[in-house]
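Student: below: sequence and its predicted model.
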Amino acid sequence: MPRSEARTLVGYAAQGFLVIWSNPKALLFFGAFIPQFVDRTEPVWLQVAVLGSIFMAVATVLDGAYAVLAGRAGRLLTRARVRLVERISGGLLVVGGAALAFARR
């Protein structure tokens, strides 16, 4: 798809659906976690569908919140601020390494 075309909401939803169902971790999660809450005396497929839908709704809200927060944080990350954080964290790592080098048992 050319970059100039805007993807529709349905396109994003379809891509998300394909990504989550091609992820083996998600399949293992559904296979290990959801059956614990299924009552075998009731229709199993309906219970699994409802529980899976609830999980997907919660995941959509939380992942959407992460995306919004990351987008807002991205505006705050100017090159000067990133360089400052890199220098501070690098300095802390050097100090920590020196402290470990001179520490006695």
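Tutor: Yes, it's here.

Student: only C-alpha atoms for contact and neighbour calcs from this point on.
Tutor: OK.

Student: now do the buried residues in the helix or strand hosting residue 68.
Tutor: Counting by DSSP states H and E, the element that carries residue 68 is helix 44-76. Residues of helix 44-76 classed as buried: 47-48, 51 (neighbour count, 16 or more other C-alpha atoms under 10 Å).

Student: report all helices and strands that the helix or strand hosting residue 16 contacts.
Tutor: Assigned by DSSP H and E, residue 16 belongs to helix 9-21. Contacting helix 9-21 under the criterion 3 or more C-alpha pairs under 8 Å, 6 or more residues apart in numbering; DSSP states H and E is no other helix or strand.

Student: show me what secondary structure element comes after it.
Tutor: Going down the chain from helix 9-21, the next helix or strand is helix 24-33, by DSSP H and E.

Student: okay, now the one to match up with it:
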Amino acid sequence: MKTRVGLNDFVARYSGEEFAIIFTEKATEEIFEILERIRWQISQSKYEELNKQSVTISIGFSEYRPGTSKETLFSGANQSLYKAKMTGKNKTDIHTAPLKEAK
């Protein structure tokens, strides 16, 4: 993941099997394309530990709007992650916060 993001972006383990990427200075469309490339690249990799099988990932993305709290931002990403998992997995889902959510 770190090789796919910019110098001012941040990649970190968020919990067990979850990671967070905080993008800076990028438009939503560009972020979506980056996330899709990451998702695709992971799905194409074969892992020796898994008898040369691949794995897939689901991605939840929350769009930042000025004034959005970190709690709202992460909650939106989490909602999108679970939506991606529950609607077929191996996909990216975007949560766009209504303006009233931005506080």
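Tutor: In hand now; what should we look at? Keep in mind the model is a prediction, meaning the values are calculated, not measured.

Student: what's the TM-score here?
Tutor: Remark: TM-score between the superposed chains equals 0.28 [TM-score structural alignment, normalised by the length of the second structure]; 43 aligned residues with a C-alpha RMSD of 4.3 Å.

Student: make JSON lines out of the buried residues of helix 44-76 of the first structure and add distance to residue 65 of the first structure.
Tutor: Shown next, in JSON lines, are the buried residues of helix 44-76 of the first structure (distance: C-alpha to C-alpha, whole Å):
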{"residue": "47", "distance to residue 65 of the first structure": "27"}
{"residue": "48", "distance to residue 65 of the first structure": "26"}
{"residue": "51", "distance to residue 65 of the first structure": "21"}
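
Student: closest one to residue 97 of the first structure out of those residues, please.
Tutor: Distance to residue 97 of the first structure across the buried residues of helix 44-76 of the first structure (C-alpha to C-alpha) is lowest for residue 51, with 48.3 Å.

Student: and that closest one, how close does it get to residue 33 of the first structure?
Tutor: To residue 33 of the first structure, residue 51 of the first structure is 10 Å away according to C-alpha to C-alpha, to the nearest Å.

Student: which residue ranges form the strands in the second structure?
Tutor: Along the second structure, counting by DSSP state E, strands occupy 10-15, 18-22, 59-63, 92-96.

Student: from the contact counts, what lies against the third one?
Tutor: Read that as strand 59-63 of the second structure. Against strand 59-63 of the second structure (3+ C-alpha pairs under 8 Å, 6+ apart) you get helix 28-44, helix 70-86, strand 92-96.

Student: turn the ones you listed into TSV, columns for mean neighbour count and distance to residue 63 of the second structure.
Tutor: As requested, those are exported to TSV (neighbours: other C-alpha atoms under 10 Å; distance: least, C-alpha to C-alpha, whole Å):
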stretch	mean neighbour count	distance to residue 63 of the second structure
helix 28-44	15	7
helix 70-86	17	7
strand 92-96	19	5
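
Student: tell me which residue is most central in the first structure.
Tutor: With distances taken as C-alpha atoms, centre = their mean, the residue of the first structure nearest its centroid is residue 63 (6.1 Å).
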